[in-house]
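In: Okay, here's the prediction I keep looking at, along with the sequence it came from:
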Amino acid sequence: MTAPAINGTRYPQPVDELLPAARKLELPEGQVLPSRNRLMREFRIGAPKADELLARLREEHLRRQLAEQFGYTPPDERPADEPPADPWLYAEPIGPDPLPAPVVPESAPLVVPDPAPAPVAPVVEPVEQVAAPGHPGTPTDDKPRRRAAVWPVVLLALPAFVAIWSGWVGLGGLTGFGVVHPLPGIADSVSLNTAITLPIGVETYGAYALYVWLSGRVPDRARTFAKWSAIGSLVVGALGQVAYHLLVAAGWTSAPWWITTLVSCLPVAVLGMGAALAHLVREDA
């Protein structure tokens, strides 16, 4: 269930506005509070606001438990003139001791001081708050805001895809990757060039980890892991392109043993990082 928009806008809503909708979320049997991930997903909010909303829900749940177990009503929910059920939890306010009456001689005239004038409340004029253009608090018209176009990214990615694909496939050929028959005895005509596993694995994982890092919809552990693994994947991809072009320019027909060793470990490393990131993304904080 998604909370209704405030004042017809689509900007992030404050916690006070999200709290009634969060109370109405349907929870699985045995669960008393929604998880932070579900609050982030349902209301499209970040981790800090989800933590604050979850803290408010947890406080209300503890108050209800106190009321059910001890019959105690919190002071902020009790009428001002109603004492609590337990007399030990309530005490009459104790003021300062009264001062002794001053002794006035009989010959002295009685002087009655003038009553103090009643305080005058200051007049506060309403101030109109004006937000800067583009700020979330700036009033906008009823037209929905258009998102930025993403098709230029596809145009930019095409030449990069061609260069990266050819570089990884070429480096795979120099390090022992080549054509294999994955179904011997079943379909001998089926062949597969294992060099394509390098660009698919390394570059796809780098793009996915970059998306998880910048999405802001995952737990902190997953975001940290995605950040460093995305940077590492992009660095490894750049080093692979550099190694291939240097080997070709130098006339090498096979890569040195240490380059072959590193390149051979890439599919295994990508599998491990991808599985770890998938578990961290689905982790309930």
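Out: Now that the structure is in, tell me what you want to look at.
In: contacts and neighbour counts: CA atoms only from here.
Out: OK.
In: by contact count, what packs against whichever strand or helix holds residue 158?
Out: According to DSSP states H and E, residue 158 maps onto helix 151-174. Here helix 151-174 touches helix 197-215, helix 220-249, going by 3 or more C-alpha pairs under 8 Å, 6 or more residues apart in numbering; DSSP states H and E.
In: Tell me which helix or strand comes right after that helix.
Out: For helix 151-174, the succeeding helix or strand toward the C-terminus, using DSSP H and E, is strand 179-180.
In: helix, strand or coil for residue 190?
Out: Following DSSP: H, G, I helix; E, B strand; the rest coil, the label given to residue 190 is coil.
In: In contact with residue 264, which residues?
Out: Going by C-alpha atoms under 8 Å, 6 or more residues apart in numbering, residue 264 touches residue 175.
In: and if we set it to 10 Å?
Out: The contact partners of residue 264, by C-alpha atoms under 10 Å, 6 or more residues apart in numbering, come to 172, 175, 176, 177, 198, 258.
In: buried set for the helix or strand hosting the last one?
Out: Taking DSSP H and E as the criterion, the element that holds residue 258 is helix 257-281. Under the neighbour-count criterion of 16 or more other C-alpha atoms under 10 Å, helix 257-281 has 259, 260, 263, 264, 266, 270, 273, 274, 277, 280, 281 buried.
In: how about those residues in a markdown table, adding distance to residue 182?
Out: Output for these, formatted as a markdown table (distance: C-alpha to C-alpha, whole Å):
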| residue | distance to residue 182 |
| --- | --- |
| 259 | 25 |
| 260 | 22 |
| 263 | 21 |
| 264 | 18 |
| 266 | 20 |
| 270 | 21 |
| 273 | 25 |
| 274 | 24 |
| 277 | 29 |
| 280 | 33 |
| 281 | 33 |
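In: Relative to residue 248, which of the residues you listed is nearest.
Out: For the buried residues of helix 257-281, the minimum distance to residue 248 (C-alpha to C-alpha) is 13.7 Å, reached by residue 259.
In: Once you drop chain neighbours, what's closest to the closest one?
Out: In space, not counting the residues next to it along the chain, residue 259 is nearest to residue 175; the distance is 7.5 Å by C-alpha to C-alpha, 6 or more residues apart in numbering.
In: Return the distance of the one you found relative to residue 162.
Out: In this view, residue 175 and residue 162 are 20 Å apart by C-alpha to C-alpha, to the nearest Å.
In: Repeat that for residue 61.
Out: Relative to residue 162, residue 61 is positioned 57 Å away (C-alpha to C-alpha).
In: what's the neighbour count on residue 208?
Out: Using other C-alpha atoms under 10 Å, residue 208 has 14 neighbouring residues.
In: Isn't it up against residue 226?
Out: Yes: applying C-alpha atoms under 10 Å, one finds residue 208 in contact with residue 226, separated by 8.5 Å.
In: got any residues that touch both of the two?
Out: What both residue 208 and residue 226 touch, as defined by C-alpha under 10 Å, 6+ apart, is the set 274, 277.
In: can you give me the angle the helix or strand harbouring residue 42 makes with helix 257-281?
Out: With elements delineated by DSSP H and E, residue 42 resides in helix 36-43, which encompasses its position. Helix 36-43 and helix 257-281 meet at an angle of 70 degrees, taking axes from the mean of the first three to the mean of the last three C-alpha atoms, to 10 degrees as the criterion.
In: Okay, one more to line up with it:
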Amino acid sequence: MTTATAPSAYPPPIAALLPQARDLADRLGHTPSRNALMKEFKIGAPKATAVLEALTDTDTEAPAEPEPPAARPLHLVPDLEPDTEPAEPPTPVEPLPTAAPVEPEPLPTGAGHPDTTTITITEPEHIPHVSGPRPAGKARKPRSWPVVLLALPAFVAIWSGWVGLGELTGFGVVHPLPGILDSFSLNTAITLPIGVETYAAYALAVWLTGTAPVAARRFARWSAIGSLVFGGLGQVAYHLLTAAGITHAPWWITTAVACLPVAVLGMGAALAHLIQANHE
């Protein structure tokens, strides 16, 4: 039994406290904390910290030998009784019988005997895949002979109408080569159907094909419509004058018909220049 010593008036030095701290550590089995040192030796926090550092340095310099691990007690394990009934071997699975390949029967020929000719099927060559929709069947080009059949009677009517109107307006037979070939004569009335109707067909083709420049197609559209309307009015004027028994057309009809060749020449030249402007 130890007797507690009365605390002295002056705090003990660190050297005197260090052995007591080691004894405390031995009793506790581990390094005491700072609070434990303050409580045990009635010292302040700075001195307890200094004692703890000195104690830790001492333990580091001379580490205690680790205690050997305690031997684990052995215990007996009862032997397991072997299984008296041996496991049955798995039943072998018999493989399914493979069917023999069936050979195709030879086809009978016309004479009643089997055909023994061997047909060899070869794999097709690699065909490159072309992306995109497959083109439909080639469209059949429409035939143009119905247009010719329709144009023949119209040509006869238009030709006779323009020639007759030309004769009523002063167009007639002339000798274009006087003194050179006096026997050569020409009826100038044929210039009306050739000029007006030919230009109308030419302007329609430029307008409807869509390959000409925009300005050329616009000019061809309006000039073709004007030529067809003017041609229709000429046919109406001829038939009205003929039905009325008039042998000479009025002056305003004569003036309009006389200007037709000049107008056709100007419109044809202008349309040709507009078409060529896209290719320059």
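Out: Great, that's in hand. In this text the structure is predicted, and so the values were computed from the model without any measurement.
In: Overlay them and tell me the TM-score.
Out: In this superposition the chains share a TM-score of 0.51, using TM-score structural alignment, normalised by the length of structure 2; 148 aligned residues with a C-alpha RMSD of 1.4 Å.
In: circling back to that earlier point, let me have the helices and strands packed on helix 151-174 of structure 1 in JSON lines, extended by distance to residue 52 of structure 1.
Out: Listed next are those as JSON lines, based on distance: least, C-alpha to C-alpha, whole Å:
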{"stretch": "helix 197-215", "distance to residue 52 of structure 1": "20"}
{"stretch": "helix 220-249", "distance to residue 52 of structure 1": "15"}
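In: To residue 36 of structure 1, which of these lies closest?
Out: Using C-alpha to C-alpha, the nearest of these to residue 36 of structure 1 is helix 220-249, at 11.4 Å.
In: and the closest one, which stretch of structure 2?
Out: Per TM-score structural alignment, the counterpart of helix 220-249 of structure 1 in structure 2 is residues 214-243.
In: Now for the closest residue in space to residue 237 of structure 2 that isn't next to it in sequence: which residues touch it?
Out: Once its chain neighbours are removed from consideration, residue 237 of structure 2 has its nearest residue in residue 165; the separation is 7.7 Å (C-alpha to C-alpha, 6+ apart). For residue 165 of structure 2, the contacting residues are 159, 171, 189, 192, 234-239, 241-242, 247-249, 253-254, 257, taking C-alpha under 10 Å, 6+ apart as the criterion.
In: Any of the residues you listed buried? List them.
Out: So, of the contacts of residue 165 of structure 2, 159, 171, 189, 192, 234-235, 237-238, 241-242, 249, 253-254, 257 end up buried under the neighbour-count rule (16+ other C-alpha under 10 Å).
In: Would you reformat the residues you listed as a markdown table and include distance to residue 178 of structure 2?
Out: Converted to a markdown table, those look like this (distance: C-alpha to C-alpha, whole Å):
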| residue | distance to residue 178 of structure 2 |
| --- | --- |
| 159 | 27 |
| 171 | 18 |
| 189 | 19 |
| 192 | 23 |
| 234 | 31 |
| 235 | 33 |
| 237 | 33 |
| 238 | 31 |
| 241 | 33 |
| 242 | 33 |
| 249 | 29 |
| 253 | 30 |
| 254 | 26 |
| 257 | 26 |
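In: that older thread, can you tell me which of the contacts of residue 264 of structure 1 is nearest residue 49 of structure 1?
Out: The shortest separation between residue 49 of structure 1 and any of those is 40.0 Å, and it belongs to residue 198 (by C-alpha to C-alpha).
In: So the closest one is in contact with residue 168, correct?
Out: Yes: distance between residue 198 of structure 1 and residue 168: 6.0 Å, which falls inside the contact criterion (C-alpha under 10 Å).
In: who touches both of these two?
Out: Shared contacts of residue 198 of structure 1 and residue 168 (C-alpha under 10 Å, 6+ apart): 237, 240, 263.
In: rewinding a little: quick one: map the residue nearest to residue 237 of structure 2 onto structure 1.
Out: Following TM-score structural alignment, the counterpart assigned to residue 165 of structure 2 within structure 1 is residue 171.
In: For that match, give its distance to residue 164 of structure 1.
Out: Counting by C-alpha to C-alpha, the separation of residue 171 of structure 1 from residue 164 of structure 1 is 11 Å.
In: likewise residue 265 of structure 1?
Out: For residue 265 of structure 1, the distance to residue 164 of structure 1 equals 19 Å [C-alpha to C-alpha].
In: for residue 261 of structure 1, same thing?
Out: Separation of residue 261 of structure 1 from residue 164 of structure 1 (C-alpha to C-alpha) stands at 20 Å.
In: for residue 220 of structure 1, same thing?
Out: Distance, residue 220 of structure 1 to residue 164 of structure 1, by C-alpha to C-alpha: 31 Å.
In: Who has more neighbours out of the two?
Out: More neighbours surround residue 164 than the other of residue 220 of structure 1 and residue 164, with 19 against 15 (other C-alpha under 10 Å).
In: Identify the residue of structure 1 aligned to residue 146 of structure 2.
Out: Taking TM-score structural alignment, residue 146 of structure 2 has residue 152 as its aligned residue in structure 1.
In: Same question for residue 198 of structure 2.
Out: When structure 1 is aligned by TM-score structural alignment, residue 198 of structure 2 is paired with residue 204.
In: show me what contacts its match?
Out: Listed by C-alpha under 10 Å, 6+ apart, the contact partners of residue 204 of structure 1 are 198, 210, 233, 270.
In: can you redo the residues you listed as JSON lines with distance to residue 56 of structure 1?
Out: As requested, the contacts of residue 204 of structure 1 are arranged in JSON lines below (distance: C-alpha to C-alpha, whole Å):
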{"residue": "198", "distance to residue 56 of structure 1": "48"}
{"residue": "210", "distance to residue 56 of structure 1": "32"}
{"residue": "233", "distance to residue 56 of structure 1": "40"}
{"residue": "270", "distance to residue 56 of structure 1": "40"}
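In: and of these, the nearest to residue 16 of structure 1?
Out: Using C-alpha to C-alpha, the shortest approach to residue 16 of structure 1 within the contacts of residue 204 of structure 1 belongs to residue 210, at 32.8 Å.
In: number of nearby residues for that closest one?
Out: Burial of residue 210 of structure 1 is recorded as 20 neighbouring residues (other C-alpha under 10 Å).
In: The one 5 residues further on now?
Out: Per other C-alpha under 10 Å, the neighbour tally for residue 215 of structure 1 reads 11.
In: Where does the host helix or strand of residue 36 of structure 2 end up in structure 1?
Out: In this assignment (DSSP H and E), residue 36 of structure 2 forms part of helix 34-41. Residues of structure 1 matching helix 34-41 of structure 2 are absent, with TM-score structural alignment as the criterion.
In: Please consider this matter closed, and thank you.
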